[in-house]
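Asks: turn this into a structure:
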Amino acid sequence: MLLALDTATGTSSVALLSGSEAIAQSCLVDVNPGEVTVRQIDELCSSTGIARGSLTAVAVGVGPGPYTSTRIGVAIARTMAYALGIPVYGVCTHDAIAAQFAVAVKDRGSAENGPSGGTSFMVATDARRREIYWARYDELGRRLSGPDVGKPGDVIAESQIRVWVGNGLDRYAELVNDFDLNVTSLPGPQAQWIGRIALGAVDDPGMDLAATELVSHDAVERAAIPAEQRLFAAYPLYLRRPDAKLPAGAK
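Replies: As a prediction, the model looks like this:
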């Protein structure tokens, strides 16, 4: 049984997975993860009758995202894993958003609102300071470049990609109109996709990797996950210095 969570985008998302299937999940938008995420985990365990002690691994979204919210989710995941004596694995938050979007488009059987025919797309989330965190993906949700951070206008112009996913452009309607972009706004990933990527099951839903195999080279190759999407260490993925700074002269 795997616990997956992500708090890197201002959304607190938690899921329990058995194999590659989510058996329960909870997602709260525009919340303080420090106040709700542990409660969400407890409520999922209680509602499913699954004791924390039966968990075999934890997977956590490591961002990129705002310093504080990303750090909270990672700290919760690492603390739980340490207390239970189980492994913890990091997943790029943007990879989970991309997988969620690509599979949804495929399931709809229509490319009207998404990538198709070899068309790549961008995942962007709010980085504050009038910047976005971005990564580029192919139509199957496999990362081609990034993650990185930049000014939205610059990233849009340089990428020349019309299909965008995430909350990164929510504040930039003028840019969306000027560049004639096709935007699917998502507040953040469903945590089940954090778990599925960790299990190597995005491209092969039938796979059920043992916790000890999650980061092995052979398991990754069997799951057809490209090298650039291998698991991250379970530490926040910071692409710049935190917004908060010590006052001048402080030690």
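Asks: when you work out contacts or count neighbours from here on, use the C-alpha atoms and nothing else.
Replies: Noted.
Asks: the helices in the stretch 51-200 of the chain, which residues?
Replies: Under the criterion DSSP state H, counting those that start in this stretch, helices of the stretch 51-200 of the chain are mapped to 67-84, 93-108, 152-159, 173-178, 191-198.
Asks: how far does stretch 43-57 sit from its chain's centre?
Replies: 22 Å (CA atoms, centre = their mean, to the nearest Å).
Asks: correction: stretch 183-191
Replies: On the basis of CA atoms, centre = their mean, stretch 183-191 is displaced by 9 Å from the centre of the chain it belongs to.
Asks: what of stretch 146-161?
Replies: The gap between the average C-alpha position of stretch 146-161 and the chain average comes to 19 Å, counting by CA atoms, centre = their mean.
Asks: among the helices of the stretch 51-200 of the chain, which comes closest to residue 251?
Replies: Closest to residue 251 of the helices of the stretch 51-200 of the chain is helix 67-84 (CA to CA; 20.4 Å).
Asks: ok, and what's touching that closest one?
Replies: Contact with helix 67-84 is made by 5-10, 32-34, 37-38, 52-53, 57-64, 87-88, 234-236, 238, 242-243, as judged by CA atoms under 8 Å, 6 or more residues apart in numbering.
Asks: just the buried positions in it, please.
Replies: Of the residues in helix 67-84, those buried by neighbour count under the rule 16 or more other CA atoms under 10 Å are 67-74, 76-78, 80-81.
Asks: which of those residues sits closest to residue 151?
Replies: Using CA to CA, residue 67 is the member of the buried residues of helix 67-84 that sits closest to residue 151, with 18.0 Å.
Asks: sequence B follows; please return its structure for comparison with A:
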Amino acid sequence: MLLLAVDTATPAVTVALHDGDSVVAEAGQVDARRHGELLLPTIDRVLAEAGLKLDAVTGVVVGVGPGPYTGLRVGLATAETFGLVLGVPVHGLCTLDGLAYAAGIAGPFAVATDARRKEVYWARYADARTRVGEPAVDRPADIAEQLAGLPVVGSGALLYPEAFPDARGPEHQSAGALASLAAEKLAAGDAGGFLAPLPLYLRRPDAQVPKNYKVVTPK
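Replies: Alright, predicted model coming up:
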């Protein structure tokens, strides 16, 4: 097994290779505006570090979000393209699940990432491998009471400490954690534990067609 994991649903452009036992190589960079520029060079760097070629990959793992429209689609489009070219399966996982797995917290907690517009993408977890319910997007103040007393992991928690006083790391997504979670599921035969490699936006894109714009027709 050789899994190539990518995630661009957050400001972190992160890539990892996993051989079924452990992470072979991992690299990433936090830059919310350059997902398209950074992803392919990061994949090349990870493959070079591992001394492997792309055709050695037997499966692709991709974070499906939630995340902003532009960044998220970069990783998904790349993952689907590699899957088609290599003829290998593409396994989707919730980006928040990767952060939860990396946190390694045994008891109940939550994960929150920055959704911009003074909101967070968030979900609750029974433990590092078990999400409770579906991800959502809300203002921190609106969910502070629901999450009172719980540790909250991720950049969204660290950005709003007044709403999440027990904010913890990791701050950013790790493709290594996402790949490790996927490898566990595959080893356990948990094929149903994956999501389709489709974007989980939770809200409409920031870019909108202007309302009441003037239509120009030829004379």
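Asks: same list (the buried residues of helix 67-84 of structure 1) but as CSV, adding distance to residue 164 of structure 1.
Replies: Conversion of those to CSV gives the following (distance: CA to CA, whole Å):
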residue, distance to residue 164 of structure 1
67, 23
68, 25
69, 23
70, 22
71, 26
72, 27
73, 25
74, 26
76, 30
77, 29
78, 32
80, 34
81, 34
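Asks: from those residues, pick the one nearest residue 47 of structure 1.
Replies: Lowest distance from residue 47 of structure 1 to the buried residues of helix 67-84 of structure 1 (CA to CA) belongs to residue 80, with 18.9 Å.
Asks: tell me the spacing between the closest one and residue 25 of structure 1.
Replies: Plainly put, residue 80 of structure 1 is 18 Å away from residue 25 of structure 1 if you go by CA to CA, to the nearest Å.
Asks: how many other residues sit next to the equivalent of residue 197 of structure 1 over in structure 2?
Replies: In the superposition onto structure 2, residue 197 of structure 1 corresponds to residue 181 when matched by TM-score structural alignment. The local packing count at residue 181 of structure 2 equals 19, with neighbours defined by other CA atoms under 10 Å.
Asks: same deal with residue 201 of structure 2?
Replies: Applying other CA under 10 Å, we find 19 residues neighbouring residue 201 of structure 2.
Asks: counterpart of it in structure 1?
Replies: In structure 1, the residue equivalent to residue 201 of structure 2 is residue 238, according to TM-score structural alignment.
Asks: for its match, give its distance to residue 147 of structure 1.
Replies: 10 Å.
Asks: where's the residue in structure 1 sticking out farthest from the centre, which helix or strand?
Replies: Residue farthest from the centre of structure 1, counting by CA atoms, centre = their mean, is residue 249 at 37.2 Å. Using DSSP states H and E, residue 249 of structure 1 sits in no helix or strand.
Asks: give me every residue that touches the residue nearest in space to the middle of structure 1.
Replies: With distances taken as CA atoms, centre = their mean, structure 1 has residue 93 as the residue nearest its mean C-alpha position (2.1 Å). Contact partners of residue 93 of structure 1, counting by CA under 8 Å, 6+ apart, are 6, 8, 61, 62, 63, 64, 189, 194.
Asks: same question for residue 107 of structure 2.
Replies: Shown in contact with residue 107 of structure 2 (CA under 8 Å, 6+ apart): 126, 127, 128.
Asks: so which of these comes closest to residue 193 of structure 2?
Replies: When those are compared for distance to residue 193 of structure 2 (CA to CA), residue 128 wins out at 14.5 Å.
Asks: next, the buried residues of stretch 56-66 of structure 2.
Replies: Those buried within stretch 56-66 of structure 2 under the rule 16+ other CA under 10 Å are 57, 58, 59, 60, 61, 62, 63, 64, 65, 66.
Asks: those in strands, which ones?
Replies: In this view, the buried residues of stretch 56-66 of structure 2 that belong to strands under DSSP state E are 59, 60, 61, 62, 63.
Asks: which residue of structure 1 is paired with the last one in the alignment?
Replies: Right, residue 63 of structure 2. Counting by TM-score structural alignment, residue 63 of structure 2 lines up with residue 61 in structure 1.
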